[in-house]
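Asker: My questions are about this predicted structure, shown below with the sequence.
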Amino acid sequence: MTEFNTRAIHDGQTPDPTTGAVIPPLYLTSTFKQDGIGGLREGYEYSRSGNPTRTALQDTLASLEGGTHAFAFASGLAAEDTLLRATLVPGEKILVGNDAYGGTYRLINRVHGEWGITNLTVDFTDLDAVRAAVATHAPRVLWVETPSNPLLRIVDIAAVAEIAQASGAFLVVDNTFATPSLQQPLTLGADVVVHSLTKYLGGHSDVVGGAVIVRDANLAEHIGFLQNAVGAVAAPFDSWLVSRGLKTLGVRIDRHSDNAEAIVAAIEQHPAVEAVLYPGLPSHPGHEIAARQMRRFGGMVSVLLRGGEAAARQLVETTTLFTLAESLGGVESLIEYPAAMTHASVAGTALEVPANLVRISVGIEDARDLVADLTVALDALPA
């Protein structure tokens, strides 16, 4: 098998056989001419059911994650919703990490909960707690984020996979923060990988999308049916944008990681900082696991501030290069206050995030400028 960056550029991206165009065409069509009734060319009939631009993206995603089938959707939550429909029926249970993304928890708790799905939370970094929860509740699905959003906890994927396999449960890993450039959960025993394509895979903050990648043919058939039947598919232009982003994923992730490491080194001892949450730090409780299952430690950094909520709010509103915005994984640096933004929906639950937490998506600008911007904002916080 060729190396990652080579596959990111070439797999699923065959030059156009008619013109020789190096970049495959963008198929902006809703329907396809049939050569007689049922005479489909390459299986295409209607763009909800299948579109060559979406197929190209899905082929690339499957290759990069080490899967056999990939499915692209209109958003990360649309991808997760379809996956939940494919793996759970009313009366079954799902075990979710106790620091999962707020939107994921809202979907599971408030949407699927009303259809008879019971959700339970657990600290997936505590394997004994996971074993106990699985033995007691017999969940059908174990849902893991690693690194998690926004506390950057690290879960031992291989160890949790063993627990899931022994109980007959599906292990789903949200690989959005790490990307396949840094870790491939399917090779570590996971059954399913999910992504927000909006983030690092698209990489330029100009597209919204989601994906599900699997190895099991039966599960793939079920997801494929639901992708078409429910219809929240990735549009051709969105698929094309993500395919373009994937070509530079490896080099971007390395720059994100370089810059994150520089920022962590610069602010870890700052008097306004209570703690820096970054798996690349030897002091991080998941550092050894991350070093084992990830190629590098990524571009996401979270910071706990000594000044509490007021300091956190002031910091995110006073940076210049770090733009106050939700989302992450773009080339530009973003900063946000999770308690009132991305994770507001989990306030008052077991997933509530600390009030003094700031989440930083480190971009690919020059590290010296990013460090200076963040340091000036930290210096301005009340002593």
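Answerer: Structure received.
Asker: Only C-alpha atoms from now on, for both contacts and neighbour counts.
Answerer: Fine.
Asker: which residues in the stretch 151-300 of the chain form helices?
Answerer: Ranges of helices within the stretch 151-300 of the chain are 157-167, 217-230, 236-246, 249-267, 287-293, based on DSSP state H, counting those that start in this stretch.
Asker: Pull out the buried positions in the second one.
Answerer: Residues of helix 217-230 classed as buried: 219-220, 223-224, 226-227 (neighbour count, 16 or more other CA atoms under 10 Å).
Asker: Can you add distance to Glu80 and give the residues you listed back as CSV?
Answerer: Below are the buried residues of helix 217-230 laid out as CSV (distance: CA to CA, whole Å):
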residue, distance to Glu80
Leu219, 14
Ala220, 14
Ile223, 11
Gly224, 13
Leu226, 12
Gln227, 11
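Asker: ok, so of the residues you listed, who is nearest Leu182?
Answerer: Of all these, Ala220 has the smallest distance to Leu182: 24.1 Å, by CA to CA.
Asker: one step back: what's the closest of the helices of the stretch 151-300 of the chain to Asp206?
Answerer: helix 236-246 (8.1 Å).
Asker: which other helices and strands contact that closest one?
Answerer: helix 52-65 (3 or more CA pairs under 8 Å, 6 or more residues apart in numbering; DSSP states H and E).
Asker: roughly how far out does the following helix or strand past the helix it packs on sit from the chain middle?
Answerer: Later in the chain than helix 52-65, the nearest helix or strand by DSSP states H and E is strand 69-73. Distance of strand 69-73 from its chain centroid, counting by CA atoms, centre = their mean, to the nearest Å, is 14 Å.
Asker: second one coming, line it up with the first:
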Amino acid sequence: MVILVFSDYWHPSKSVLESGVLGLSLDDVALETRPILARSDKPVTGVMKTQPLVPPIYHASTYVLRNVEDYCDVITQGGHLYSRMGNFTSDSAECAINAVEGGAGSLLFSSGMAAVSTAVLGCVNAGDHVIAPTPLYSGTFELFKSILPRFNIEISHVESGSSVEEYKKLVKSNTKLLYTETPCNPDMSLTDIKAFAELGNSLGITTFVDGTFASPYIQRSLQFGVDISMHSCTKYVGGHSDLLAGCLTVKTPEMWQKLRHMQMMIGCVLSPHDSSLLLRGIRTLGIRMEKHCANAMKIAEFLEKHPKIERVMYPGLPSHPQHELAKSQMLGGFGGMMSFDVKGGKRAGITLVENVRIINLAVSLGGVQSLIEHTASMTHGPLIVSDEDRRAQRIGDGHIRLSVGIENADDLIRDLSQALDKVSL
């Protein structure tokens, strides 16, 4: 017997570009125009001839029905009943993200980790096997290391930046998910997204790419054939360090329905207020990313020539071991993220990050303000991962992660220079 659930009836929200309301399609406008035009094609209730330029924030948790039949109509035909199951403000932000990603539909979550956890749990069952890279974002690493094994889900790791042949070597009969980050957090190594997707498709295994470090403006993983593209919207998509959010964009409506159902059951939806902030952020994503990329390239070139810097990992530098791959799949620039190793180890790295004046010592990334961290003490430090796990992830004692903002690039370079002057070797 087949048991239907709510989400079997539901379909992703459509924007006015996708449904033809404006007489235009996504292909008729440039990438940076899409999120600005891509409002939901659902009219605002009670508005006849005009609609607000900015979608309103619908704080309502529940919606009043005229009769019982309306309830059934909403379930089977679309609409809103209860905000855990959908909200007009969130629909609008999902439409804008999907217009950039070019998927079958998007889903918004209360954080990036909520998006990751929901997608993984939606794709695997007890007894299944997942292959993921190392290093990884520390939250994802902890999910794979400590949480999923409790549910009899097996995890195998490949070295980040490896050929997809390394994934293929680990595939088993129970492998259900191939997972990767590209660029990788924090060492900036890359995965060949097209080859990764082709491997999964050839074996009937779901493929998942976390592209947070790149942003969907410069790396659109679905265009290379992957099944699920994820971004922590707390970072570049929101862009202003004032919200927590995550998104999943998927290749097929069937995957959207499956993950929507899992999201409803777990309950990790984004609030209407944060959805409104996120929509505002994504509308300026294109112009922000152009500045992030330009600044980062200039700073990476400066650091690479500095005598106190041992190594710089930035995909835009010809010295990056996967620079040619970056040029083929990071299509709007090389992003605002980089990592580098300061000569002198831990003490030197801490001295640097504690002496910047314009750049902020903080975790997270992707906002308009530049942020810097000593990785081995902070996001991948002893309070988060063991020294053994950190070193296994190729994160050295002097490792620095830098999220380049949109300030004046010369100001940022002067700030790094004066801080590096205080480093004793």
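Answerer: Received it, and whenever you're ready, just let me know what you need. Computed from a prediction, not measured in an experiment: that's the story for all the values here.
Asker: What does the TM-score come to for these two?
Answerer: The TM-score (TM-score structural alignment, normalised by the length of the first structure) is 0.96; 382 aligned residues with a CA RMSD of 1.6 Å.
Asker: now the helices of the stretch 151-300 of the first structure as JSON lines including distance to Lys33 of the first structure?
Answerer: What follows is the helices of the stretch 151-300 of the first structure, written out as JSON lines (distance: least, CA to CA, whole Å):
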{"stretch": "helix 157-167", "distance to Lys33 of the first structure": "45"}
{"stretch": "helix 217-230", "distance to Lys33 of the first structure": "19"}
{"stretch": "helix 236-246", "distance to Lys33 of the first structure": "17"}
{"stretch": "helix 249-267", "distance to Lys33 of the first structure": "35"}
{"stretch": "helix 287-293", "distance to Lys33 of the first structure": "47"}
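Asker: Please identify the most buried of those.
Answerer: helix 236-246 (a mean of 23; mean count of other CA atoms under 10 Å).
Asker: which residues in the stretch 251-383 of the first structure form strands?
Answerer: 273-277, 300-305, 323-324, 334-336, 357-361 (DSSP state E, counting those that start in this stretch).
Asker: mean per-residue distance, the longest one to the second structure?
Answerer: Which is strand 300-305 of the first structure. Mean deviation of strand 300-305 of the first structure relative to the second structure after superposition (mean CA distance after the TM-score superposition for the first structure): 0.8 Å.
Asker: what range in the second structure does that strand sit on?
Answerer: Under TM-score structural alignment, strand 300-305 of the first structure corresponds to residues 337-342 of the second structure.
Asker: now what about the matching stretch, what contacts it?
Answerer: 186-188, 213-214, 296, 300, 308-314, 348-349, 365-366, 396, 398-404 (CA atoms under 8 Å, 6 or more residues apart in numbering).
Asker: Identify all contacting residues around stretch 404-412 of the second structure.
Answerer: The set of residues external to stretch 404-412 of the second structure that reach it, using CA under 8 Å, 6+ apart, is 288, 291-292, 295-296, 298-299, 336-338, 358-359, 366-371.
Asker: where do the strands sit along the stretch 1-150 of the second structure?
Answerer: In the stretch 1-150 of the second structure, the strands defined using DSSP E, counting those that start in this stretch lie at 105-109, 129-134.
Asker: Tell me who's in contact with whichever residue in the first structure pairs up with Pro183 of the second structure.
Answerer: Per TM-score structural alignment, the equivalent position to Pro183 of the second structure in the first structure is Pro147. Residues counted as contacts of Pro147 of the first structure (CA under 8 Å, 6+ apart) are 153-155, 175, 177-178, 279.
Asker: Most neighbours of all the residues you listed, which one?
Answerer: Phe177 (27 neighbours; other CA atoms under 10 Å).
Asker: I'd say that residue and Gly298 touch.
Answerer: Yes: the criterion here is CA atoms under 8 Å, and Phe177 of the first structure meets it with Gly298 at 7.3 Å.
Asker: before we move on, the earlier item: okay, the strands of the stretch 251-383 of the first structure in TSV with mean neighbour count next?
Answerer: Putting the strands of the stretch 251-383 of the first structure into TSV (neighbours: other CA atoms under 10 Å) gives the following:
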stretch	mean neighbour count
strand 273-277	19
strand 300-305	24
strand 323-324	18
strand 334-336	24
strand 357-361	26
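Asker: Is it possible to get a markdown table of these that adds distance to Glu162 of the first structure?
Answerer: Conversion of the strands of the stretch 251-383 of the first structure to a markdown table gives the following (distance: least, CA to CA, whole Å):
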| stretch | distance to Glu162 of the first structure |
| --- | --- |
| strand 273-277 | 27 |
| strand 300-305 | 28 |
| strand 323-324 | 40 |
| strand 334-336 | 36 |
| strand 357-361 | 31 |
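Asker: and of the ones you listed, who's closest to Asp16 of the first structure?
Answerer: strand 357-361 (36.2 Å).
Asker: Please work out which residues of the second structure line up with the closest one.
Answerer: Using TM-score structural alignment, strand 357-361 of the first structure pairs with 399-403 in the second structure.
Asker: ok, average deviation of the matching stretch from the first structure?
Answerer: With mean CA distance after the TM-score superposition for the first structure, stretch 399-403 of the second structure averages 0.3 Å from its match.
Asker: So what touches that stretch?
Answerer: By CA under 8 Å, 6+ apart, stretch 399-403 of the second structure touches 186, 336-342, 345-346, 349, 365-367, 370-376.
Asker: for stretch 61-70 of the first structure, same thing?
Answerer: 4, 7-8, 11, 58-59, 180-181, 184-187, 193, 211-217, 220.
Asker: Whichever of those end up buried, select them in PyMOL.
Answerer: This is how PyMOL selects the buried members of these, with burial counted by 16+ other CA under 10 Å:
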select buried, resi 4+7+8+11+58+59+180+181+184+185+186+193+211+212+213+214+215+220
